[in-house]
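Enquirer: let's see this in three dimensions:
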Amino acid sequence: MGDPVTIPAHTFVTLTQSLGGNYTVVYNGNMVRVDGTDADALGFEPMALDFEPPSDGRISEEQVWEALHTVFDPEIPVDLVNLGLIYKVDIDQASGQVGIAMTLTAPGCGMGPVLVGDVEYRVRQVPHVRAVTVELVFDPPWHRDMMSEEAQLETGMFY
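Expert: Okay, here's the model as predicted:
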């Protein structure tokens, strides 16, 4: 997934990409990804994941899916849910554990670890979630028919 980098305040960086609420900047010749929740460090409005905690102390499956909708493929401006990459969400209310089975658009996708990290980070923002486990699966293999109609239109893959 890469090594964490701290960019000192008031340092010049070059913004190269801003898809899906995340940003990629060039700093000292290296590409650095900045999560949308930290966008204020770049002078942008941060992505807010403000979930109302359910009063019953349970994890809201709706909020988990809402968090998943905020994770975008870094190369395609569509969220993972609409791309059809999220296969299953399991919630263990007793332990506060959320298990997610997901795939990638291609098994060799080099961004896999980044996407897994994004999913874990965003789902941990849901109230009452104590741990998130993401399993990358490749069966069934992903294909464009798994995309929502909206995603197919957005990417020009509608037929």
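Enquirer: please make it C-alpha for all contacts and neighbour counts, starting now.
Expert: Will do.
Enquirer: who are the packing partners of the lengthiest helix in the chain?
Expert: Using DSSP state H, we find that the single longest helix of the chain is helix 112-123. Helix 112-123 sits against helix 61-68, strand 131-136, with contacts defined as 3 or more CA pairs under 8 Å, 6 or more residues apart in numbering; DSSP states H and E.
Enquirer: one more to line up against the first:
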Amino acid sequence: METLATAEHIREHLKLVLDPELGVNIVDLGLIYRIDVSDGDVAIRMTLTTPGCPLHDTIVGGVRRALEGKKDIKGVKVELVWEPRWSPEMMTEAAKAQLNA
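Expert: Okay, the predicted model is just below:
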């Protein structure tokens, strides 16, 4: 039986977390740098669009809420990093189209 705690499944859950200012999900914005899964423990390395973002707690809390309590996920650790620095080139084409609409 396939476990739900894979990087791809987690990425899909994280698409439900929106940047409140931009209204685009954090995956398509390119804010998720790495997802590691080990025995149900999930470690996420991510960034924000700007250092000192006032919505830091909202977005990181959204990541935790999107994953905690899901089948096969025991714990969630979110590491916020500033290198590499985020840039608009990290967005998917879908995010770019959404922001240009």
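Enquirer: circling back to that earlier point, and residue 151 of the first structure, which of the helices and strands packed on helix 112-123 of the first structure is closest to it?
Expert: Closest approach to residue 151 of the first structure among these is made by helix 61-68 (14.9 Å; CA to CA).
Enquirer: coming back round to it: give the aligned range of the longest helix of the first structure in the second structure.
Expert: Counting by TM-score structural alignment, helix 112-123 of the first structure falls onto residues 56-67 of the second structure.
Enquirer: so which residues of the first structure form helices?
Expert: Secondary structure of the first structure (DSSP H): helices at 61-68, 80-83, 112-123, 149-155.
Enquirer: how many neighbouring residues does residue 59 of the first structure have?
Expert: Using other CA atoms under 10 Å, residue 59 of the first structure has 22 other residues around it.
Enquirer: ditto for residue 125 of the first structure
Expert: Neighbours of residue 125 of the first structure under the rule other CA under 10 Å: 16.
Enquirer: also residue 16 of the second structure?
Expert: 15.
Enquirer: residues contacting it?
Expert: Residues counted as contacts of residue 16 of the second structure (CA atoms under 8 Å, 6 or more residues apart in numbering) are 25, 66.
Enquirer: what's the distance between the most centrally placed residue in the first structure and residue 146 of the first structure?
Expert: Nearest residue to the geometric centre of the first structure (CA atoms, centre = their mean): residue 71, 2.5 Å. Relative to residue 146 of the first structure, residue 71 of the first structure is positioned 17 Å away (CA to CA, to the nearest Å).
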